[in-house]
Structures are given as structure tokens and as C-alpha cells.
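Peer 1: The sequence and its predicted three-dimensional model are supplied below.
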Amino acid sequence: MRAEAQAYADKINAALALLRRFIDWDKALRRLDELNARVEDPTLWDKPREAQE
């Protein structure tokens, strides 16, 4: 069972490496941080149009 779990982990790591090659990983993380900060703002839905952007 342990070898099977390791094989899955290896496949996942390979898939992540492939994604990182095609996605600007640092830019995506910055965007995620930006969106998380906006979601934490309690006034987010006070202006629905801006919130949907």
C-alpha cells in the first residue's frame, strides 16, 4: 500500500511540475493573495459591480 501511495504522490508532483511550466506560478499566487484580501473585506458586496470584477 505504501508503494501505491508513493506512486500517486509521484504522479501528482509530476502533474504540478507540468502546470508550473505553463502557468506563471508567481503571478497566479499574487493574484490569489489579491483575491483573498478582497474577500476578507467586509464591504466587498456593498458595491456588487466591483465585487464581480
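Peer 2: Everything's here; your move. None of these values were measured; they are calculated from a predicted model.
Peer 1: switch to C-alpha atoms for all contacts and neighbour counts from now on
Peer 2: OK.
Peer 1: Just the element for residue 11, please.
Peer 2: Secondary structure assignment for residue 11, by DSSP states H and E: helix 2-22.
Peer 1: How far does that helix sit from its chain's centre?
Peer 2: Averaging C-alpha positions (CA atoms, centre = their mean, to the nearest Å) puts helix 2-22 17 Å from its chain's average.
Peer 1: can you state the direction angle for the helix or strand that it is followed by and helix 2-22?
Peer 2: Per DSSP H and E, helix 2-22 leads on to helix 25-40 as the next helix or strand towards the C-terminus. If you take axes from the mean of the first three to the mean of the last three CA atoms, to 10 degrees, helix 25-40 sits at 90 degrees to helix 2-22.
Peer 1: Skip ahead from helix 25-40 and say which helix or strand is next.
Peer 2: Counting by DSSP H and E, the next helix or strand C-terminal to helix 25-40 is helix 48-51.
Peer 1: Please compare the first structure with the one that follows:
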Amino acid sequence: MYPRFVQMLLDDQFPNLPKDPSDELPLEHMDSETLKRLNTYRRVKPEDEPRYR
């Protein structure tokens, strides 16, 4: 139910536990193009966007 929490506990208990690199999920930061696509998907109008980021 809480895999990240359990992984943190295991990392704390067993710091040298071998990990499979293919088992990790790569994360990428969202850039402005991705945010524009999300706004289009949610149908947010440009005039409804906040004035700050």
C-alpha cells in the first residue's frame, strides 16, 4: 500500500542492500511544454491561468 515508505524503511535498516537498476522508475521534471499540454488536456483557457508561476 505504501511502497515508497517501505522502501525508505528498508534503506534505513539495510543501507548496502543491492538494488536492481531496472526496477527504478525514472522521473523527469516538467517543462513549460508539458505544462501547456496538461492545460490543454484540462481545457484551461489562457486567460484563466494565474499571473505568476
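Peer 2: Cool, got the structure. Everything quoted here is computed from the prediction, not taken from an experiment.
Peer 1: Got a TM-score for the pair?
Peer 2: In this superposition the chains share a TM-score of 0.26, using TM-score structural alignment, normalised by the length of the first structure; 19 aligned residues with a CA RMSD of 2.1 Å.
Peer 1: circling back: buried sites along the helix holding residue 11 of the first structure?
Peer 2: By 16 or more other CA atoms under 10 Å, helix 2-22 of the first structure has no buried positions at all.
Peer 1: Could you check how far residue 38 of the second structure is from residue 32 of the second structure?
Peer 2: From residue 38 of the second structure over to residue 32 of the second structure the distance is 10 Å, taken as CA to CA, to the nearest Å.
Peer 1: quick one: which of the two has more around it?
Peer 2: Neighbour count, other CA atoms under 10 Å: between residue 38 of the second structure and residue 32, residue 38 has more, with 12 against 9.
Peer 1: Let's verify the more buried one: helix, strand, or coil?
Peer 2: Three-state call for residue 38 of the second structure (DSSP: H, G, I helix; E, B strand; the rest coil): helix.
Peer 1: elements contacting the helix holding residue 11 of the first structure?
Peer 2: Using 3 or more CA pairs under 8 Å, 6 or more residues apart in numbering; DSSP states H and E as the contact test, no helix or strand touches helix 2-22 of the first structure.
Peer 1: Which helix or strand contains residue 4 of the second structure?
Peer 2: Secondary structure assignment for residue 4 of the second structure, by DSSP H and E: helix 3-13.
Peer 1: If you count contacts, what does that helix end up packed against?
Peer 2: Short answer (3+ CA pairs under 8 Å, 6+ apart): helix 3-13 of the second structure packs on no helix or strand.
Peer 1: What residues of it count as buried?
Peer 2: For helix 3-13 of the second structure, the neighbour count (16+ other CA under 10 Å) marks no residue as buried.
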